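In: Take this sequence and fold it.
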Amino acid sequence: MEGDVIEYRIDRGGGVPAYVQIVEQTERALRMGTLRVGDKLPTAREVVAATAINPNTVLRAYRDMEQAGLVELRRGLGTFVTRSLARPGAEDDSPLRADLTAWTARARAAGLERADILALVTATLDAYDNEQDRQQHPGRPGAEEEDA
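Out: Okay, the predicted model is just below:
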């Protein structure tokens, strides 16, 4: 897949449909700036060869992304990124990314596995968002339960 900037990895044991994994991995690459507007996604044939999934699964993921306005299918040419999801601070060389990489190394060294780290990050984000909501809407009943 020379020239392509993303390689999909399918987790068959996770319970998440393969097409959803392709969409999520593409969105993650768009957020991280790994994929940029104008970049070409691998062909369905290349994804099938690399992952051994059904071609219709790849095409469904690409159609879903096209409907969401993230990519454009150009007949005979391929599938191209049309919109970025990147935010400042998410780039590979950003200080925030370096801090998170160091934190992840500490979490791994402490014995946390991927699921533990994801759960910790999610819980921390939820607590932060709930606190921000309480500060922005003091006294509003149920503010802390909305995101639960």
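In: Could you use CA atoms for every contact and neighbour count after this?
Out: Will do.
In: Break down the chain into its helices, ranges please.
Out: 18-32, 44-51, 55-67, 95-109, 114-136 (DSSP state H).
In: Which of those sits closest to A86?
Out: Nearest of these to A86, taken as CA to CA: helix 18-32 at 3.9 Å.
In: To compare with the earlier structure, here is another sequence to fold:
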Amino acid sequence: MMKYQLRRSSGTPAYQQIIEQTEQALRLGILKPGDKLPTAREVVESAVVNGNTVLRAYQELQRRGLVESRTGLGTFVVGTLGSADRVDGSGLRQELEQWMTRAREHGLEREDVMALVVSVGDACFAERAPEGRAR
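Out: You can find the predicted model right below:
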């Protein structure tokens, strides 16, 4: 079951962190259509967050067509994102883990590494976005 790790010091609102973590799990294939998200009460208890925050995130995920709320049953994944789960046999994940370990050994903090990854990713993918996809 999905477990949210909210970082209060990140500057990102808690509801946005829930959305981002859910989308990441969808991109990585951790969550698949048919999977049930934790109830708002479970998230409130485990992440120590306001219930309205969880409901706001789930409503936004539903608006995006990624989840569906079923009365009396819970919230279920109905959509998917990306294809990062297809790289399992390519060695890309292992290379990235090694690179991240080296970055950490060089004294970079998580936020530094993430900023660098986003910056390089933006530059690489802006050069040649696939047809029909926004850059």
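In: ranking the helices of the first structure by burial, who's on top?
Out: Ranked by mean neighbour count, the helices of the first structure are led by helix 18-32 with a mean of 19 (mean count of other CA atoms under 10 Å).
In: Which residues does that one contact?
Out: 6, 8, 10-12, 35-36, 53, 57-58, 60-62, 64-65, 84-87, 90-92 (CA atoms under 8 Å, 6 or more residues apart in numbering).
In: quick check: it aligns to which part of the second structure?
Out: Residues 14-28 of the second structure are where helix 18-32 of the first structure lands when matched by TM-score structural alignment.
In: about what we covered before: now distance to L77 of the first structure too, for the helices of the first structure, in CSV please.
Out: Converted to CSV, the helices of the first structure look like this (distance: least, CA to CA, whole Å):
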stretch, distance to L77 of the first structure
helix 18-32, 19
helix 44-51, 12
helix 55-67, 14
helix 95-109, 34
helix 114-136, 37
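In: wait, which of those helices is closest to D147 of the first structure?
Out: Closest among the helices of the first structure, once you apply CA to CA, is helix 114-136, at 7.4 Å.
In: Can you spell out which helices and strands pack onto that closest one?
Out: Using 3 or more CA pairs under 8 Å, 6 or more residues apart in numbering; DSSP states H and E, no helix or strand is in contact with helix 114-136 of the first structure.
In: Kindly calculate the angle that that helix makes with helix 95-109.
Out: Relative orientation of helix 114-136 of the first structure and helix 95-109, computed by axes from the mean of the first three to the mean of the last three CA atoms, to 10 degrees: 130 degrees.
In: returning to that earlier point: the helices of the first structure: which one's closest to T79 of the first structure?
Out: Per CA to CA, nearest to T79 of the first structure of the helices of the first structure: helix 55-67, 7.8 Å.
In: average distance between the closest one and the second structure?
Out: Taken against the second structure, helix 55-67 of the first structure registers an average deviation of 0.6 Å after superposition, with mean CA distance after the TM-score superposition for the first structure.
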